[in-house]
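*Asks:* Predicted model and sequence below, questions to follow.
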Amino acid sequence: MTATSMPVTVLITLGSSKQAKHLIPILLAQPNESYHIKAFCHSLTSGTKLLHEYGQPHNLSIVVGDQNNPREVAKVFQNEHVDVVYHISPPFTVDEEHNGINFIKAAQNAGVRHFVYSSVLHPFRMKMIHHHAKLNVEEYLTESTLNYTVLQPTHFFQNVNVKGAVADGTLSVPYNPDNEMGFVDLRDVSQAAFKVISEGPKHYRARYELVGDNQPYTAIAKTISTVSSKAVTAQRSDAAQMAKVMSKGDKDAYERAIRMLVYYDTWGLTGNTNILEWLLGHRPTGAEEYIKFALGQ
């Protein structure tokens, strides 16, 4: 960034999410404060906590609002300059399609330069309700006048409780642990997201599947055993109980979570790793590499 150029303002629509917490440090680390990050938070409390988490840097600010309220979302773009939107929806919300469209409409009206949507691997697998919702958001986005990029990450490696598996000797899986699953490291997702944001036009109108490795949980457990030198086995757990935990008592979220787990039990979820390798410029993180990282090796 030159002395006269302005920083690129990036609005991250779910500032407290796992993805945001991996992407924000990358943006903050760029020289000359070349990015200004605006983190959209649902409350002042969560926003203030986020600011303190990063040491209150000059180029990170919070915007408080409700994703589901179109007036509050539109107000953000009226009051704030935004170059790039990185849209993440809260997991398993019944309002996912609604809040996605809220941000697309507001960004379109404000003339935002680039809209990056964090969707999901294979949104066309519509037996899963939240995949169907993301597919509808993708369709609305591609029919807008916005320059867009859609990122489609699979199951995050960070969802695997590696240390807990070593401590307990079991890796609990709420579906068939022999079914192959696609995994991706959130660090890789964030690097790919930064590439898309920083290179801009090169990625307009692209949809990228983000997969780092395909493994059944039985193989993941064996790798944990090998890396940790502790016996670990994959053990099937109760899907309904896990869906209750994931949904935090919300009935609509429970329906989405249980359908996902039943789907995984029947078909699993796998994809191709080539696109992520191309975006990163190197092989994405695989199971063994991630497990070593999780165990501090």
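*Replies:* Perfect, thanks for sending it.
*Asks:* all contacts plus neighbour counts: C-alpha atoms, from now on.
*Replies:* OK.
*Asks:* can you map out the helices along the chain?
*Replies:* Ranges of helices in the chain, per DSSP state H, are 18-28, 44-53, 70-79, 96-110, 129-142, 162-168, 186-199, 217-228, 239-247, 251-267, 274-280, 287-294.
*Asks:* Now do the fifth one and helix 96-110, the angle between them.
*Replies:* So the one you mean is helix 129-142. 20 degrees (axes from the mean of the first three to the mean of the last three CA atoms, to 10 degrees).
*Asks:* tell me what helix 129-142 is packed against?
*Replies:* Under the contact definition 3 or more CA pairs under 8 Å, 6 or more residues apart in numbering; DSSP states H and E, helix 129-142 sits against helix 96-110, strand 148-153, helix 251-267.
*Asks:* okay, now the one to match up with it:
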Amino acid sequence: MHHQETQNGYFAIDAAVAEQTEGDFKHFVSINSQRLKPKSASNSTWANQEKPVLKLPYDHRIPNSHIFLKDLAEASVKAIREREEHFHSQYPLSSTFPITYQDVADRVGDLLGKKIEIVKTPYEESVQRLVTAQFGQRYNAWNLNVAERLVLWYERYGLNGSPNVLKWLLGRNPITIEEWMAKSAS
């Protein structure tokens, strides 16, 4: 997020209103939508690796919430099929309460009988990967600024949520780490 993003939004709205003449105001269109905001997606390839490695762009000791793709897919299908019931809603989706990647790696490693090595990628490399994944080679200074701030945010605070939102949306408990790995390993 740009440090003046909120203020810039106010400027854009004020400019649109200032340009308005009677009967032709069409800057804002009412669109019925919903926002599914998933937390960190988890990787299930460790079961197939002889020496599993988890590469992270941020501190593995900072708690993060995780969502498993089956839960995300089911929530997405529900929101799409039930359309009107979810209009104008925002759902921060998480299968887990905040847990460190170290704890996830330890629990999964115990289930697999393997040690999962955690490697932190350097900050500059992490930012470069993020910005090029999003924009390719055609990014600008603002895009780079956002990527830098996002990596720093994760480094300091993680991305946290509660599985209770997903539980309510799905009508069942979200998948646990153990259930996720059991399905991934089979």
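*Replies:* Great, that's in hand. Quick caveat: nothing in here was measured; it's all calculated off a predicted structure.
*Asks:* Of the helices and strands packed on helix 129-142 of structure 1, which stretch is the most buried?
*Replies:* strand 148-153 (a mean of 24; mean count of other CA atoms under 10 Å).
*Asks:* mean offset of that one relative to structure 2 (after superposition)
*Replies:* Following superposition, strand 148-153 of structure 1 is found to deviate from structure 2 by 1.7 Å on average (mean CA distance after the TM-score superposition for structure 1).
*Asks:* report the angle between the axes of that strand and helix 186-199?
*Replies:* Using the same axes, to 10 degrees: strand 148-153 of structure 1 against helix 186-199 is 170 degrees.
*Asks:* Show me what strand 148-153 of structure 1 is in contact with.
*Replies:* Strand 148-153 of structure 1 is contacted from outside by 114-122, 138, 141-142, 184, 189, 193, 196, 203-211, using CA atoms under 8 Å, 6 or more residues apart in numbering.
*Asks:* And Ala75 of structure 2, what's its match in structure 1?
*Replies:* Aligned by TM-score structural alignment, Ala75 of structure 2 pairs with Ala192 of structure 1.
*Asks:* what sits against that match?
*Replies:* Neighbour list for Ala192 of structure 1: 276, 279-280 [criterion: CA under 8 Å, 6+ apart].
*Asks:* Show me just the buried residues among the residues you listed.
*Replies:* 276, 279 (16 or more other CA atoms under 10 Å).
*Asks:* Turn the contacts of Ala192 of structure 1 into a markdown table, including distance to Glu96 of structure 1.
*Replies:* Putting the contacts of Ala192 of structure 1 into a markdown table (distance: CA to CA, whole Å) gives the following:
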| residue | distance to Glu96 of structure 1 |
| --- | --- |
| Leu276 | 25 |
| Leu279 | 27 |
| Leu280 | 29 |
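*Asks:* just checking, what residue in structure 1 corresponds to Ile177 of structure 2?
*Replies:* So, by TM-score structural alignment, Ile177 of structure 2 is matched to Ala287.
*Asks:* I'd say that match and Pro216 touch.
*Replies:* No. Ala287 of structure 1 lies out of contact with Pro216 (CA atoms under 8 Å); the separation is 10.5 Å.
*Asks:* The closest residue to Val119 of structure 2 other than its chain neighbours: how many residues sit nearby?
*Replies:* Among residues not flanking Val119 of structure 2 along the chain, Lys55 sits closest, at 4.8 Å (CA to CA, 6 or more residues apart in numbering). Lys55 of structure 2 has 12 neighbouring residues, counting by other CA atoms under 10 Å.
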